[in-house]
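Enquirer: sequence first, predicted coordinates after that:
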Amino acid sequence: MICRRTGRLGRVTLNRPSALNALTLDMITLATRTLREWLTDSAVELVVVDGAGERAFCAGGDITVVHGAAEGDQRIAKELWRAEYELDALLAHYPKPVAFLMDGIVMGGGLGLSGHHRGLRIVTERTVLAMPEVAIGLAPDVGGALLLTRTPGLLGTHLALTAGRIGPGDAIACGLADHAVDSSRLPEVLGALERGEPLSELTYPAASPLLGDGPWIQACYSAPTVTEIRKRLRARPEPAASEAANAVDSASPTALAVTLEALRRARTMTDIEECLVQDYRLCSRFLDSPDLAEGIRAAVIDKDRAPHWNPASHEEVSAEAVASYFEPLPEGELQLPPRPCGPTTR
């Protein structure tokens, strides 16, 4: 993590390009401390968050830490999540404007950083955005359920249950980004931000293929259960629906059922803090599930892409088992600091 001031800008650069700028506890701690210091620094009028290299803004949290915790000391992952969620909430309510240069891969924790602070979330033709948690036996966290329920129709449910990847136009259409620029013009964007100039001449209109799929997505994902969603997807004539069914079939049945319930509960939530408390409960419970360690093994450790889920079928996931993930934690809930106060130039 590199934090520095450049003129009127406070610059935060995620600096693990070889790991797709995945977040470590040290990175999160430094960013949080620096952002709190800048709250009262009148020289910092606007914060810019970007990622080193050309491949990723941020691919999420350090998944190897989570894998180790799932197989050993759970406190390590829980400490990472608590710190990450505090940073997400801080950025969501930051009283100064924040620009996120979401160039390249933006997944999981990367969306938690950028998704909740609207106005200057900038994507490029290289942006690939996703919440891929169900593919590793987990549910979307970092307030992702709140973001996904605010997409048009049930696009967010489709993205969550398929771990679907979208580009810049779809990101903007789903309310997960604000402006598209060509990656070659990012230095010009930085210059304009430093001078306090508008970005309108640098942006371009990005098309959204996903919006055209809205009707069949609505018809399929309005079903009450994952089992019924799968049936409806298989019955559709669109090739994209068949691809979606394949994606759902490859994910953890438990993670899918918990995710669907989490999205539905998020519809009544009004702020990120409420969602993050739910996320912490779910992630803590997934540490006790065999699917999380197995999913990370198959996707990241051994990379055989052949996880063995337990239970293996959707019919074996009971409503009682899903409900248990949402019960209060016996060891205590997530406690987030008060919302930040400070001079605002927004």
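Expert: That came in fine, so what should we check first? Keep in mind the model is a prediction, meaning the values are calculated, not measured.
Enquirer: contacts and neighbour counts: CA atoms only from here.
Expert: OK.
Enquirer: what does the helix or strand where Ala83 lies rub up against?
Expert: For Ala83, the host element (DSSP states H and E) is helix 74-92. Taking contacts as C-alpha atoms under 8 Å, 6 or more residues apart in numbering, the residues outside helix 74-92 that touch it are 24-25, 28-29, 31-32, 65-66, 69, 98, 109, 112-117, 142, 272-273, 276, 280, 284, 287, 334, 336-337, 339-340.
Enquirer: show me those residues that map onto helices.
Expert: 25, 28-29, 31-32, 65-66, 69, 109, 112-114, 272-273, 276, 280, 284 (DSSP state H).
Enquirer: alongside the first one, take a look at this:
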Amino acid sequence: MRDHSDQPGGEQPEVHVERRGRAGYLTLNRPRALNSLNHHMVRRLTEALTAWRADDSVEVVVVSGAGERGLCAGGDIRAIREDARSGGEASLAFWRDEYRLNALVASYPKPYVALMDGIVMGGGVGVSAHGRVRVVTERSRVAMPETGIGFVPDVGGTWLLAHAPGELGTHLALTARAVGAADAVLCGLADHHVPADRLPELRDALAEERPDRALARFATEPAPGELAGQREWIDRCYAADRVEDVLAALLAEDLPEAKEAAEHIHAKSPTSLKVTLRALRLARRLGGLEEALEQEFRVSSAALRSPDLVEGVRAQIVDKDRSPRWSPPTLREVTDEDVAAFFAPSPAGTLFG
């Protein structure tokens, strides 16, 4: 089955839907935008997954991105910024459907194979890292970069990062750093490494055989990562529950990697940093992904009305001057009451209630 019906005038669909053999293929198809997700794409993915869940002829689902630059660079943050500037609520509707899609991926009853080649960030993590079979390549760069744009990890990212070994997830969340294949596997964001030039063969093989059998032929060991050798200082420095204490611990280390991490954190939104650390700590005590997504929906709803989201996207994406003017500009000025407000019930209601 090939589906081009959701685009007018014969244009290529933003999500290419195909059935071949035992597999259903979903290809994010906005390569010029690094396959960034919009609301239509989220709905199309949900529609296909819901239909295939009840279709016995579909035994495995394969998700990939068009082009060679990446699976998905995240949500359409330019549109979210414009919505925030205008006081709109379109982003709330988008997040509601996106987070429900993340939960659907995590609970999917059939093997869900995500080919996480190239850039996989934000919303791209949401449609891949919750799947049952997650494949990275030597080109993979996986990240939750939200603190750099005045936002907070979402799409279940707080759940994933909170359950990474030790404090690796806290390190990734606060610095917004991207990791390669070996470190993605170490952090629990991926399962297997397949060389990028073998992905087309793997993708085709899944139409005929089970994922475990196909991966037995194509999976290889990734090149060594960096984080395994840094666990000692990362676990020590990020154990604190205050961002100020994390920074002090990093600066006290006589290691260039720790001081570099501190520099990255200093550049991020002070409000986003404090809310992110609080969200991660709370996520560790939640009962499951859906509870974490509910929490993230409250946080995202509050962030939509925060000046740092508009300013962060302006500085990093729109004007690209890389000089955001955060408000408040320092960690000291972000109060406990400011942070607590992000976790208050959203006027938009709940996701699953």
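Expert: Perfect, I can see it now. As the structure is a prediction and not an experimental result, all values here were calculated from the model.
Enquirer: separate out the buried members of the ones in helices among the contacts of helix 74-92 of the first structure.
Expert: 25, 28-29, 31-32, 65-66, 69, 109, 112-114, 272-273, 276, 280, 284 (16 or more other C-alpha atoms under 10 Å).
Enquirer: show the contacting residues for Phe352 of the second structure.
Expert: Phe352 of the second structure neighbours (C-alpha under 8 Å, 6+ apart): 290, 294.
Enquirer: okay, the corresponding residue of the first structure for it and Glu84 of the first structure: tell me how far apart.
Expert: Taking TM-score structural alignment, the alignment pairs Phe352 of the second structure with Leu336 from the first structure. Going from Leu336 of the first structure to Glu84 of the first structure by C-alpha to C-alpha, to the nearest Å gives 11 Å.
Enquirer: got it, and Glu71 of the first structure?
Expert: In terms of C-alpha to C-alpha, Glu71 of the first structure sits 21 Å off from Glu84 of the first structure.
Enquirer: of these two, who's got more company?
Expert: Glu84 (24 against 14; other C-alpha atoms under 10 Å).
Enquirer: can you find the partner of that one in the second structure?
Expert: Checking TM-score structural alignment: Glu84 of the first structure goes with Glu98.
Enquirer: which residue comes closest to Ala164 of the second structure once chain neighbours are left out?
Expert: Cys187 (4.9 Å; C-alpha to C-alpha, 6 or more residues apart in numbering).
Enquirer: which residue in the first structure aligns with that neighbour?
Expert: Using TM-score structural alignment, Cys187 of the second structure pairs with Cys174 in the first structure.
Enquirer: neighbours around its match, how many?
Expert: Cys174 of the first structure, neighbours per other C-alpha under 10 Å, totals 23.
Enquirer: tell me the contacts of it?
Expert: Per C-alpha under 8 Å, 6+ apart, neighbours of Cys174 of the first structure: 150-152, 155-156.
Enquirer: now, these that are in helices?
Expert: Using DSSP H, the contacts of Cys174 of the first structure in helices are 155-156.
Enquirer: between the contacts of Cys174 of the first structure, which sits nearest Pro239 of the first structure?
Expert: Leu155 (16.7 Å; C-alpha to C-alpha).
Enquirer: which residues does the counterpart of that closest one in the second structure contact?
Expert: Using TM-score structural alignment as the criterion, the counterpart of Leu155 of the first structure in the second structure is Leu168. By C-alpha under 8 Å, 6+ apart, Leu168 of the second structure lies in contact with 161, 187, 227, 231, 234-235.
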